[in-house]
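Engineer: sequence below, structure please.
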Amino acid sequence: MVTDVDADSPVYVRVAAVLRQEILDGVYPAGASLPPEDGIGRMHGVGRMSVRRAIDVLRHEGLITTERGRPAQVRAQPARAFVALGGGDVVVARMPSREQAQRLRIPVGVPLLEVHRTDGPVETYPADQFAALTGNSRRMQRHATG
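Structural biologist: The predicted structure follows:
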């Protein structure tokens, strides 16, 4: 079959796992197109609906972008910046509203991080671009991560 991820998992989940690993391994680098749906189906011995659902999973994870009539493309993963948290600061992850996603240019499937500061302000960041860093400084520090 497709993969040994979990034999009890639905087929589309297993296909998504294989494609995800291939993207992470660089088989499909940023900007590359995935094979057409029928090609993925033939490679993995699955039907088109399973392929479409697998592609939808990857799109919602922010790994690929899709456009009607074109093969899915691997999305460039932005370098991450770190948000420093002070004592008592809290980070909450949630999905953005449609308006927030458009305003902040957050791809489908990427959560929004809300940093609630002890002194009152709330800051928001796209989760695919930021990670929390604990420490005394509250400045955001940009660090490329591989």
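
Engineer: CA only for contacts and neighbour counts going forward, please
Structural biologist: Fine.

Engineer: identify each buried residue in stretch 75-88, please.
Structural biologist: 75, 80-86 (16 or more other C-alpha atoms under 10 Å).

Engineer: need the helices for this structure, in chain order.
Structural biologist: Using DSSP state H, the helices of the chain run over 11-24, 37-44, 48-60, 98-104.

Engineer: so which of those helices comes closest to Gly135?
Structural biologist: helix 98-104 (26.4 Å; C-alpha to C-alpha).

Engineer: wait, what's in contact with the residue nearest to Arg20 when sequence neighbours are not counted?
Structural biologist: Of all residues not flanking Arg20 in the chain, Leu58 sits nearest, at 7.0 Å (C-alpha to C-alpha, 6 or more residues apart in numbering). Applying C-alpha atoms under 8 Å, 6 or more residues apart in numbering, we find Leu58 in contact with 16, 20, 64.

Engineer: let's compare: structure for the following, please.
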Amino acid sequence: MTSERDFDPDVATWKQLAGRLRQAIRTGELAAGKRVPSELHLVQEYELSRLTVRRALQQLRSEGLIVVVQGRGTFVMGEQERTTVTLSSGDRAQARMPDPEERRKYGLHEGEPVVLVTRADGEVEGYGAHRVTIEGR
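Structural biologist: Sure thing, here's the model as predicted:
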């Protein structure tokens, strides 16, 4: 078992835990669609505080690597189909955290940023930031 003693004291522990979990996702040790170990399990396994574990998991959520499914747990995100959006003259794109209504409207997971594209004619389109590529003409 790894403990807090196995972490570099010069780097924030939550960043190191996020790095270890990120590596496990990239190598397939934590495979797409599989449940991420619970907070309690990670607290016990690494002998860390719950706050440290939560910060690490929040970081992975913000990177789009994991998703929390209310009432079911936290899961590794699979590869997602990406949408390419082309911006024309006068179009604008803005990325930010969505409000609850936007999360529902655009089918976003908790913690997933939204990219809002405002076309020159005023039409607004929304995309999950982890699933969109923006191009200019």
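
Engineer: look up how far Arg92 of the second structure lies from the residue lying farthest from the centre of the second structure.
Structural biologist: Computed with C-alpha atoms, centre = their mean, the residue of the second structure farthest from its C-alpha average is Asp121, at 31.6 Å. Distance, Asp121 of the second structure to Arg92 of the second structure, by C-alpha to C-alpha, to the nearest Å: 11 Å.

Engineer: relative to Ala7 of the first structure, how far out is the aligned partner of the residue farthest from the centre of the second structure in the first structure?
Structural biologist: With TM-score structural alignment as the criterion, Asp121 of the second structure lines up with Asp119 in the first structure. Separation of Asp119 of the first structure from Ala7 of the first structure (C-alpha to C-alpha): 49 Å.

Engineer: how about Asp6 of the first structure, nearest residue that isn't a chain neighbour?
Structural biologist: Nearest non-adjacent residue to Asp6 of the first structure (C-alpha to C-alpha, 6+ apart): Arg14, at 7.5 Å.

Engineer: neighbours around the counterpart of that neighbour in the second structure, how many?
Structural biologist: Using TM-score structural alignment, the equivalent of Arg14 of the first structure in the second structure is Gln16. Using other C-alpha atoms under 10 Å, Gln16 of the second structure is surrounded by 14 other residues.

Engineer: can you give me the strands in the first structure?
Structural biologist: Ranges of strands within the first structure are 64-65, 73-74, 81-85, 90-94, 112-116, 122-126, 130-134, 140-142, based on DSSP state E.

Engineer: so which of these is the most packed in?
Structural biologist: Comparing those by mean neighbour count (mean count of other C-alpha atoms under 10 Å), strand 64-65 comes out on top with a mean of 24.

Engineer: quick check: that strand compared with the second structure, mean distance?
Structural biologist: Here the mean offset of strand 64-65 of the first structure against the second structure after fitting is 2.4 Å, by mean C-alpha distance after the TM-score superposition for the first structure.

Engineer: that strand maps to which residues in the second structure?
Structural biologist: Counting by TM-score structural alignment, strand 64-65 of the first structure corresponds to 66-67 in the second structure.

Engineer: quick revisit: ok, the contacts of Leu58 of the first structure vs His44 of the first structure, which is closest?
Structural biologist: Ala16 (10.8 Å).

Engineer: which residues does that closest one contact?
Structural biologist: 54-55, 57-58.

Engineer: put the buried members of the residues you listed into a ChimeraX selection.
Structural biologist: The ChimeraX selection below is limited to those of the contacts of Ala16 of the first structure classed as buried (16+ other C-alpha under 10 Å):
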select :54,55,57,58
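
Engineer: just name the closest of the contacts of Ala16 of the first structure to Val2 of the first structure, please.
Structural biologist: When the contacts of Ala16 of the first structure are compared against Val2 of the first structure (criterion: C-alpha to C-alpha), the nearest one is Ala54, at 12.1 Å.

Engineer: tell me who's in contact with the aligned residue in the second structure for that closest one.
Structural biologist: Ala54 of the first structure maps onto Ala56 in the second structure, with residues paired by TM-score structural alignment. With contact taken as C-alpha under 8 Å, 6+ apart, Ala56 of the second structure is in contact with 14-15, 17-18.

Engineer: thanks a lot, see you next time.
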